[in-house]
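1. Sequence and predicted model, in that order:
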Amino acid sequence: MAYYSIQNIPLTDLAKEFGTPLYVYDADKIREKISVLRAAFEGIDLTIKYAAKANTNLSILRLMRENGVDMDVVSPQELEIGLIAGYEGSNITFTPSGVHFSEIEYAVSKGAIVNLDNLSVLEKFGQTYGSSQPCLIRIKPHVFGGGNEKIMTAHPESKFGISIHQKAEILSIVEQYNINVIGLHQHTGSDIKDGKTFEQAASALFDFAYDFKDLQIIDLGGGFKVPYSPEDPGVNMLEVGQIMSNAFRAFCQKYGRELRLWVEPGKFLVSESGTFLAETNVVKRDPVKTFVGINSGLNHLIRPMMYGSYHYIFNASNQDSSKQEDYRVTGYICETDTFSFDFNGKQNERLLNKVKEGDIIALANAGAYGFTMASHYNSRFLPAEVLVDGGKARVIRRRETLEDILRNQE
């Protein structure tokens, strides 16, 4: 899980060359995850739709495109970035939530396939386009699944999707405007490792689908759990793939013809590729605990403070495990700002190889929802990003300057 180097380049060398704080991504790990996903659905007409909100760096998107992975986006800006990265509009699905209808019109104008998740927008789509434009409909299957309540998206109280109990209203609108519904979609949540949860959500979607006679696509979303520590097995993708594939084949047989299966992994494809590097500013020994204060904070990696998420943390500058201590790893933002949470979402201490000022602290699983959720809070600069590919490291986002922060201010 955690290594002191990426493609034989020591993390400390990367920190020295490019400075800290720094996001580093391993291109080979992304390719590996793409291959694992394809192998899990062998024999299925599968399209992988990368959930780009996880990491929208142009170089990451180009890597996805070069490896035959399409995109799923949630904003016009992500769509534009995808086009700049070389995608065709037809390779992009637009799956927004609660947006103004003008964003739907924009996506259609760019050739993207839109995924509609409420009755009002579905009716406006029908009034505007009739049968002239294809669309997907996002269904809420009333299934609980996900790492915590903040990332569950298919339960009855979720804002996402149209409830399965509103089938009559959906069919009425589709029939009234002759809407060209080519696919049905659902997304259960994130950090799901149990194939039965996916099977339950898929079953609800399949039952819903029989009343739509011209479907081409079933989109089962993503949310596959990744391992967060060396002891964490993550999801058994081959097992999940087999369960979902068997259910999909049975559905297609009953439906009467073969459909295409889409999945939308985000974190699964990029999380493990990323390592976040920061330098130790201070080792603060307190009567209660010892704090390691690094030159970063929730402004650069907000997942722990926002979700109570676990990131494996290690001292990249010290591989000697004979002397270890418990440390609480904290940031420099002027409020509670902790990186070290346990698996139950509680702040805790981590057993690290002895830390001294200047040591490089590494946080694993930083490839997803790291930089994309970063901010200028406290007027701090955003980190630089580096991609390691073919044994060579290159900057894929320059470190910011004060001019960048002030650019649009008066």
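-> Here it is on my side, so go on.

2. contacts, neighbours, all on C-alpha from now
-> OK.

3. I figured Pro230 was touching Tyr3, is that so?
-> No - here Pro230 does not reach Tyr3: they are 10.0 Å apart, not a contact under C-alpha atoms under 8 Å.

4. Among those two, which residue is more densely surrounded?
-> Relative neighbour count places Tyr3 above the other of Pro230 and Tyr3, with 14 against 10, counting by other C-alpha atoms under 10 Å.

5. Just the residues contacting stretch 399-408, thanks.
-> With C-alpha atoms under 8 Å, 6 or more residues apart in numbering as the contact definition, stretch 399-408 has outside contacts at 376, 379, 381-385.

6. cool, stretch 290-301 as well?
-> With contact meaning C-alpha under 8 Å, 6+ apart, stretch 290-301 is reached by 20-21, 278-285, 304-305, 326-333, 337-339, 355, 361, 369-371, 373-378, 380, 382-383.

7. That one: how far from the chain's middle?
-> Put simply, stretch 290-301 sits 22 Å off its chain's centre (C-alpha atoms, centre = their mean, to the nearest Å).

8. What separation do you get for Ile44 and Arg38?
-> 9 Å (C-alpha to C-alpha, to the nearest Å).

9. Leu261 and Ile30, how far apart?
-> Relative to Ile30, Leu261 is positioned 21 Å away (C-alpha to C-alpha).

10. what do you get for Ala364?
-> According to C-alpha to C-alpha, Ala364 stands 14 Å off from Ile30.

11. Kindly report the same for Phe18.
-> As judged by C-alpha to C-alpha, Phe18 and Ile30 stand 22 Å apart.

12. Next: Thr280.
-> The spacing between Thr280 and Ile30, counted by C-alpha to C-alpha, is 29 Å.

13. again with His300
-> According to C-alpha to C-alpha, His300 stands 22 Å off from Ile30.

14. so Ala364 touches Phe276, yeah?
-> Yes - shown here, Ala364 and Phe276 form a contact pair, counting by C-alpha under 8 Å, at 6.5 Å.

15. adding another structure so you can compare the two:
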Amino acid sequence: MPSSQNPISIQGVSLASIAEEFGTPVYVYDGEKITTQIHTLQEAFSKVPLRIKYATKALTNVSILKLIKHAGAEVDAVSVEEVRLCMEAGFKAEDVMYTPNGVSMEEIKEVVELGAMINLDNIPMLDLFGQLYGNSVPVCIRINPHIMAGGNAKISVGHITSKFGISIHQLDRILEVVDKNNMLITGLHLHTGSDILDAEVFLKGANVLFEAAMKFPDLRFLDFGGGFKVAYKEGDVVTDIMKVGDRVSDAFLEFCKAYGRELELWLEPGKFVVSESGYLIVQANVVKETPQITFIGVNSGLNHLIRPMMYDAYHGVYNLSNPEAEKRKYNVVGYICETDTIAAERDISEVRMGDYLVIKNAGAYGISMASNYNSRLRPAEVLVWDGKANLIRKREKFKDLLHNQVILDI
């Protein structure tokens, strides 16, 4: 029998049938898994007034955003374009937290006009914002707590050398700017990184935020970011959401007593919500044996899933077409003209030319980081919802590569 880790179907819909109907490569998302992840967070933090602000950058398809809204979550956006996509999905401007980094004041002004909540992470922009708006527009401040947390260094963003947030050591300077400009600060925010396992890390960050929050009398919420770890392989250790929710909620309620009134607790999960829901189905173009390694060359690569090459991320790979065959060791590689390894030294059921392979944990930072590198086309996206496979993004065609080019007559 195939391994229990080998995903054959979603909600009774065969992944192989999706590949046949929509072609490959194709992203497939399990809508029930997305809603389950949101409901898990709601349960874990049920003791506090909670707002879940899904980190839109993980997966921005408007149909997915609509599903997330349906499940009772709101959104966090990092660009004006993401803000607009969220509004296209039906979110009200007040449901959107805008957390940019290194953007121009012109973009921030545009988002102010749209009506989203502004979250600023540097003193120059905070000062300029105060000069422009005073206390007429509420603002949130992103604090860098100087906590090293998370997995790969590229996704650890709360340490002292990170570009994100205003250093907690600059709190006095923040207060000077806020006081000088008579600003209305209604939220404080931090995010230490991704793949965080331990409740203690969240509590450590929370304590930094609690201490700073006592300096701001008009707060409405504290935003603790995200970073909950999901499983990538069998036996993986994951964040104990219930434990984190229980301990952070208790600490938050104690803080609210000291603060003198009840605030809202905000979270910004991205990968946690969509990673495990997503599968990238590809097809084996070639099985190439060498004296040392057998390669499976597939019709996709880092142009569609850059995480293995960029973050050394692990993604499970399984043979949909020949799941019961004896396992052999393979390197799964893409068709991009670069070192393009999707999975190295993996035991996979024997692969033949033309077999469909499924790559797991492809929901987060898959299509959202995809490109046209090597002038390759981006895949279609399919959402399985209520037992039906629904096309939610068409596969690109060659004409899409030329769409915005202005071709000179030379």
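-> Yep, it's here. Computed from a predicted structure; not experimentally measured.

16. mind listing what the corresponding residue of the first structure for His189 of the second structure touches?
-> Alignment note: His189 of the second structure maps to His185 in the first structure; criterion TM-score structural alignment. Applying C-alpha under 8 Å, 6+ apart to His185 of the first structure gives the contacts 115, 136-139, 205, 218-221.

17. Going by residue numbers, what spans are helices in the first structure?
-> Applying DSSP state H to the first structure gives helices spanning 11-18, 27-40, 58-66, 76-84, 101-109, 119-129, 167-177, 195-209, 237-255, 267-270, 303-307, 402-406.

18. Which residue range of the second structure does the first one align onto?
-> This points to helix 11-18 of the first structure. Here helix 11-18 of the first structure aligns to the second structure at residues 15-22, judged by TM-score structural alignment.

19. List the buried residues of the matching stretch.
-> Residues of stretch 15-22 of the second structure classed as buried: 15-16, 18-19, 22 (neighbour count, 16 or more other C-alpha atoms under 10 Å).

20. so how far is it off the chain centroid?
-> Centre-to-centre, stretch 15-22 of the second structure and its host chain are 26 Å apart (C-alpha atoms, centre = their mean).

21. ok, now stretch 146-158 of the second structure?
-> The mean C-alpha position of stretch 146-158 of the second structure is separated from the chain mean by 15 Å, C-alpha atoms, centre = their mean.

22. now stretch 305-321 of the first structure
-> Counting by C-alpha atoms, centre = their mean, stretch 305-321 of the first structure is centred 20 Å from the centre of its parent chain.

23. what's the first-to-last distance across that stretch?
-> Counting by C-alpha to C-alpha, you get 28 Å between the two ends of stretch 305-321 of the first structure.

24. Run through who's touching that stretch.
-> When contacts are taken as C-alpha under 8 Å, 6+ apart, the neighbours of stretch 305-321 of the first structure outside the stretch itself are 2, 4, 11-12, 148, 150, 228-229, 298, 303-304, 337-347, 350, 352-355, 359-366.

25. who's in contact with the residue nearest to the spatial centre of the second structure?
-> Geometric centre of the second structure, nearest residue: Ala58, 2.8 Å, by C-alpha atoms, centre = their mean. Contact analysis of Ala58 of the second structure by C-alpha under 8 Å, 6+ apart lists 270-271, 274, 363-366, 368.

26. For those residues, which single residue is the most surrounded?
-> Scoring the contacts of Ala58 of the second structure on neighbours with other C-alpha under 10 Å, the highest-scoring entry is Val274 at 29 neighbours.

27. And for it, nearest residue in space, chain neighbours not counted?
-> Gly363 (5.1 Å; C-alpha to C-alpha, 6 or more residues apart in numbering).

28. does that neighbour really touch Ile281, like I thought?
-> No - between Gly363 of the second structure and Ile281 no contact is recorded; they are 11.9 Å apart, counting by C-alpha under 8 Å.

29. Leaving out the residues flanking it, which one is nearest to the corresponding residue of the first structure for Ile367 of the second structure?
-> When the first structure is aligned by TM-score structural alignment, Ile367 of the second structure is paired with Phe371. In space, and not counting its chain neighbours, Phe371 of the first structure is closest to His300: 6.5 Å by C-alpha to C-alpha, 6+ apart.

30. which residue in the second structure lines up with the one you found?
-> Under the alignment by TM-score structural alignment, His300 of the first structure pairs with His304 in the second structure.

31. What of Ile313 of the first structure?
-> Across the two structures, Ile313 of the first structure finds its equivalent in Val317 of the second structure, going by TM-score structural alignment.

32. Just give me the neighbour total for its match.
-> Considering only other C-alpha under 10 Å, Val317 of the second structure is surrounded by 25 other residues.

33. That one and Ala16 of the second structure, how far apart?
-> When distance is defined by C-alpha to C-alpha, Val317 of the second structure is 14 Å away from Ala16 of the second structure.

34. if I look at the alignment partner in the first structure of Lys47 of the second structure, how far off is Ile360 of the first structure?
-> In the first structure, the residue paired with Lys47 of the second structure is Gly43, using TM-score structural alignment. As defined by C-alpha to C-alpha, Gly43 of the first structure lies at a distance of 45 Å from Ile360 of the first structure.

35. With Leu298 of the first structure instead?
-> If you go by C-alpha to C-alpha, the gap between Leu298 of the first structure and Ile360 of the first structure works out to 17 Å.

36. These two: who's more crowded?
-> Legend: neighbour count by other C-alpha under 10 Å for Leu298 of the first structure and Ile360, higher for Ile360 (27 against 24).
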